[in-house]
Structure formats: structure tokens, C-alpha cells
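Engineer: the sequence and its predicted three-dimensional model are supplied below.
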Amino acid sequence: MLFQLAFLALGEEIAWRAFFQKQLNKTFSIIQVLLISSLLFAIGHFNQGNPVIVIYDIFFVFINSILYGIIFYKSKNAWVSAISHFAANLFSVIILVFI
């Protein structure tokens, strides 16, 4: 499971930050880039279910995406944002399993 969390985080960060965010940076300001990419990232994580939980989940995915975007923007390194993403995913799983 740890491998899966790490692999998914790295893949998402390569696609969303190292490619998509980098491309958007050529045209838009960093604030616009973070908002656009994070909104699309959050929509991509949409799941059906209880509307309150879905909205809560999308909101926090959006916020996390902004944080990963800032980390990538500052570090210029997808590995750094992927490690942050992995840590957040791992923390979420630990919370869900043990609490």
C-alpha cells in the first residue's frame, strides 16, 4: 500500500505540476496557475456519495493542490511536491484506518 500511495503521488505530481503547471506558467501568473490547476485537480478527484462529504473532500483536495503547487513552484522539483503529496496521503490513510 505504501508503494501505491508513493507511486500515485509521484504520477500526479509529474502530470499536474511538472507538466501542466509548468505549461500554464508560460501564459498565466502563478496565482492563476495555482487556482486553475488546483480546481481541475480537485474536480479530477470527484467521487459520488454524500454531497456534504463530497464538497468537503473536493475543498480539501483543492487546498492541498494549492500547497503542492506552491511547493513545486518554489522548489522546481516534482520529487519534493511528490514527497509532500505522499506524506499527506499517508497521513489521511492513517487517520482513516486508526481513528
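Structural biologist: On my side now, so go ahead.

Engineer: hey, let's count contacts and neighbours off CA atoms from now on
Structural biologist: Will do.

Engineer: top helix in the chain by residue count?
Structural biologist: With residue count as the measure and DSSP state H as the assignment, the chain has helix 51-75 as its longest helix.

Engineer: tell me the strands in this structure, going along the chain?
Structural biologist: With strands called from DSSP state E, the chain shows none.

Engineer: residue closest to the middle of it?
Structural biologist: The centre of the chain sits closest to S65, judged by Cα atoms, centre = their mean, with a distance of 3.6 Å.

Engineer: so what's it closest to, chain neighbours aside?
Structural biologist: S38 (5.1 Å; Cα to Cα, 6 or more residues apart in numbering).

Engineer: try it against this one:
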Amino acid sequence: MTIPNWVKDHRLILGFFLAHLLIFFTFQDKNIFWYIFTATMLFLISYSIMHEEIEDQVPLFTYLSLGSLSGVILFACFLLGSLLIDLVNLPFAKEISRLYNRLSPTVLWHYIVLMLVIIPGEEIFWRGFIQKRIQKAANVTTAVIASSLLYASVHFYSGSFMLPFAALITGVFWGYLYAWKKSLPLVIVSHLIFDLFLFVIYPLN
């Protein structure tokens, strides 16, 4: 069996290992979650920009408009899924409420670091570093699926089966968006709009 070339990328593997290690500690204590998560993303941003350039190949209006539209579309898909869960009375509703109670921002500085550090950091690291480096040695679909699975894997430390699944879905969505337009600002805007609806405008709990 041939080992994919991207698996031999030492910088990618080290970055992924560090992300796992840091996010493991992030989920250990709800009381310090936001402190550790913020520090983790600042570190991963630094690691990413040391090894990869930030891509932005679309003009300002395009990444603002397409980013906003794609964020709304993705949230609409999650909203539809939530409505279907309620409609058929699946036992996932309690899990969604538990996630909101444990991980949702609750004070002003949580929202500030979410918008300014955590969301940009996730896109810079998982799409702008992990996916980009995989794509140097693989096709787009392989890069998107592989990076999305890696992105989902760190969310298992939350103790929830829903969060890794949600991360996989969003990872594939933003991964293809990034591969299509090659613009980190675009996927950051999309992620911002999605989270704005998810946590502020129309929470699903």
C-alpha cells in the first residue's frame, strides 16, 4: 500500500498533532474553555502563517457577498436539519441543547474572541494550512475530504457525537468553497455569518 505524499509532510503532521494536543486540553474544563480555546487558536494561526501564505484571489465585494450568502445557505441547511430532528422526534435535540449550554459564548468578550480570533483561526489553520498542504500532493476532493475528517477528529474531545458530525459537514462545505475561490477572507466571512446565526440571531436550541 502506497502512503500518500501529504502524509509525509512533516510540518502538516506536526501542526495536526499540536492541534489535537491543544484542543484536547481546551475541552477538559468548561470554566476555562474560552481562555484555552483562544490561546490555542492564536498559536495555530502563528504556526500556519509561518508555513503558508494566506490566499485571497477574489475582490472585496465578491468575498463579502459570496461569503455572506454561503454562510446563510449553510445555516439554512442546519436549521432544516434541526426542524427535521424535531419533526420525527429524534433523540438528538437534548444533545444539541447540551452543546449550547456547555460551549456557547455567554459574555461579551467570548463573542469578541469568537469573531476576531477563533473563527479566523479555524479557517486559517484547517483550510489555509491543512487543506492547502494536502492539496499540494492530492486532488481537490481528496484534500477537502481528508482535511474535513481531520477537522472533525479534534471535536471528539468535546464528548459529543454531534459536534464532530457538524464539523465534518461544515468542513466539507468550507473546504470546497476555499478550493473553488482560493480566498481565506471569503470562507472566514462565511464562517462568521454562520456562527452569527447559530449563536445570536437564531440559536437551534
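Structural biologist: Looks like it came in fine. If you're wondering where the values come from, they're calculated on a predicted model, not measured in any experiment.

Engineer: drop the TM-score for these two in here.
Structural biologist: Laid over one another, the chains give 0.82 as their TM-score (TM-score structural alignment, normalised by the length of structure 1), with 92 aligned residues with a Cα RMSD of 1.5 Å.

Engineer: thinking again about what came up before, what lies in contact with the longest helix of structure 1?
Structural biologist: Applying Cα atoms under 8 Å, 6 or more residues apart in numbering, the contact partners of helix 51-75 of structure 1 are 17-18, 21, 34-35, 37-39, 41-43, 45-48, 78, 80-82, 84-85.

Engineer: contacts only, for whichever residue in structure 1 pairs up with H191 of structure 2.
Structural biologist: Mapped onto structure 1 by TM-score structural alignment, H191 of structure 2 lines up with H85. Contacts of H85 of structure 1 were listed using Cα under 8 Å, 6+ apart, and they are A9, L10, E13, Y68.

Engineer: what do you get for I95 of structure 1?
Structural biologist: Counted by Cα under 8 Å, 6+ apart, I95 of structure 1 has zero contacts.

Engineer: any idea how far it is from N89 of structure 1?
Structural biologist: Per Cα to Cα, to the nearest Å, I95 of structure 1 is found 10 Å from N89 of structure 1.

Engineer: over to L24 of structure 1?
Structural biologist: Going from L24 of structure 1 to N89 of structure 1 by Cα to Cα gives 25 Å.

Engineer: and I31 of structure 1, by the same measure?
Structural biologist: Taking Cα to Cα, one finds I31 of structure 1 at 24 Å from N89 of structure 1.

Engineer: how about P51 of structure 1?
Structural biologist: P51 of structure 1 is 22 Å from N89 of structure 1, by Cα to Cα.

Engineer: which residue sits closest to S70 of structure 2, ignoring its sequence neighbours?
Structural biologist: Excluding its sequence neighbours, the residue lying closest to S70 of structure 2 (Cα to Cα, 6+ apart) is S190, at 5.8 Å.
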